[in-house]
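J.: sequence plus the predicted model coming up.
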Amino acid sequence: VNLGNELTPTQVKDQPTEVLWNARPKCLYTLAFIDPDAPSRRNHTYREFKHWLVTNIPGQNISEGEVLAEYVGAGAPKGTGFHRYVFLVYKQPGVIVDPEEGHVTSRSRKKRRYFRIGKFATKHNLGNPIAGNFFMAQYDDHVPKVHQQLDGLIPLL
């Protein structure tokens, strides 16, 4: 991912093995991966779609963080053009405990639509993001697999 480059859903189908930011080893971080253009840029009624959310990450050790939403790759519906897929990192003031947010598996759409990273950040006193990046992606032949994975539902446009 390199500040707005174009990638395909096939290229980003798997969870990244590395996400880097300027982290302090003894601090905790939240990593969010969202699509603000769901289900399309013209009709973003699902804004934002939560693709991945990990809290309580010590330093850059994402695997040691608490996964609130398991990774789901890009899934721009056919005919909706390019979507922006955004990674944001926040420095936490302390441990986040959020039973309302719960845990969302990679096979569920539950609690992914209508996510608001700004509200989440406010709720947990995260302030502004300390790092961010994004890429653009549009429909390819992998997208039906993403939608089948997510409860077998095709998004309504």
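T.: Happy to help now that I have it. Residues are numbered from 1 along each chain as shown.

J.: contacts, neighbours, all on C-alpha from now
T.: Will do.

J.: can you give me the helices for the protein?
T.: In the chain, the segments counted as helices under DSSP state H are 117-123, 143-149.

J.: adding distance to Arg24 and mean neighbour count, write those helices out as JSON lines.
T.: Formatted as JSON lines, the helices of the chain follow (distance: least, C-alpha to C-alpha, whole Å; neighbours: other C-alpha atoms under 10 Å):
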{"stretch": "helix 117-123", "distance to Arg24": "19", "mean neighbour count": "14"}
{"stretch": "helix 143-149", "distance to Arg24": "34", "mean neighbour count": "18"}
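
J.: okay, these in a markdown table with distance to Ala137 next?
T.: Putting the helices of the chain into a markdown table (distance: least, C-alpha to C-alpha, whole Å) gives the following:
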| stretch | distance to Ala137 |
| --- | --- |
| helix 117-123 | 20 |
| helix 143-149 | 11 |
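
J.: please identify which of the ones you listed is closest to Leu7.
T.: Across the helices of the chain, Leu7 has its closest neighbour in helix 143-149 (12.9 Å, C-alpha to C-alpha).

J.: below is an additional structure, to be compared with the one above:
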Amino acid sequence: MEKHGVVPDVLDIVPKHVAEVTYDKGVKVQLGNKLTPTQVKNPPTVKWDAENDAFYTLCMTDPDAPSRKTPKFREWHHWLVVNIPGNNIDKGDVISDYVGSGPPKDTGLHRYVIIVYKQPGKITCSEKKIPNNSGDGRGKFSIKGFAQKYNLGEPISANFYQAEWDDYVPTLYKQLGM
């Protein structure tokens, strides 16, 4: 994570554990491997070392929007779920529905970071809920700021992949009304 600048661009420290992130057809996220927007268009399964009686926050964010050279929208978050009981993401409270990777054409590789925090208890968020057909409110996000606001502490688990434009991206942009 340090080699690819996830620390310090997104996180202050490397979490102790690597989240297990698997997309359709068994496609795995492996600490910076390259995947395509086509491969990651649907939400992945994410597993971490969870306690059944604890709540967790899960975030997927892109610090390279619109490009790594000019990240003026850093961070653009793709997914945000809070109050996840144990590893059961489907039972959490969705703040931002999952949106796959959509790096603009000719902007090179973008880093997509999946981060898990253990919450101190159940939380109530003031952020507006964002559906998967909207890009509004996703840019200029800070997972560090969100974690600080809700007293989440340091992340317990994370993983990331890199992706660049492919022919699925225009379909995603249409879904987002862009």
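T.: Nice, thanks for sending it over. Nothing here was measured: the structure is a model prediction, and the numbers come from that model.

J.: re the thing from before, among the helices of the first structure, which comes closest to Arg42 of the first structure?
T.: The nearest among those, by C-alpha to C-alpha, is helix 143-149 at 19.2 Å.

J.: which position in the first structure pairs with Lys91 of the second structure?
T.: Residue correspondence to the first structure (TM-score structural alignment): Lys91 of the second structure is matched to Glu64.

J.: what does Gln119 of the second structure give?
T.: With TM-score structural alignment defining the correspondence, Gln119 of the second structure maps onto Gln92 in the first structure.

J.: and the residue most central in space within the first structure, how far from Lys50 of the first structure?
T.: Taking C-alpha atoms, centre = their mean, the centroid of the first structure lies closest to Phe33, which sits 2.1 Å from it. Relative to Lys50 of the first structure, Phe33 of the first structure is positioned 6 Å away (C-alpha to C-alpha, to the nearest Å).

J.: I'd say Asp97 of the second structure and Lys128 touch.
T.: No: in this structure Asp97 of the second structure lies outside contact range of Lys128 using C-alpha atoms under 8 Å: 11.4 Å.

J.: please identify which of these two sits among more neighbours.
T.: Counted by other C-alpha atoms under 10 Å, Asp97 of the second structure and Lys128 do not tie: Asp97 has more neighbours, with 19 against 10.

J.: where's the counterpart of Glu154 of the second structure in the first structure relative to Glu66 of the first structure, distance?
T.: By TM-score structural alignment, Glu154 of the second structure lines up with Asn128 in the first structure. Distance, Asn128 of the first structure to Glu66 of the first structure, using C-alpha to C-alpha: 20 Å.

J.: so the two - more neighbours on which side?
T.: Using other C-alpha under 10 Å as the criterion, Asn128 of the first structure and Glu66 rank with Glu66 on top: 18 against 13.

J.: can you give me the strands in the second structure?
T.: 17-18, 20-22, 33-34, 45-47, 55-62, 76-85, 93-96, 110-118, 157-163 (DSSP state E).

J.: which of the ones you listed sits closest to Ala147 of the second structure?
T.: strand 110-118 (8.0 Å).

J.: mean per-residue distance, that closest one versus the first structure.
T.: Its aligned residues in the first structure lie a mean 0.3 Å from strand 110-118 of the second structure after superposition (mean C-alpha distance after the TM-score superposition for the first structure).

J.: next one: that strand to chain centre, how far?
T.: In terms of C-alpha atoms, centre = their mean, to the nearest Å, the centre of strand 110-118 of the second structure is set 5 Å apart from its chain centre.
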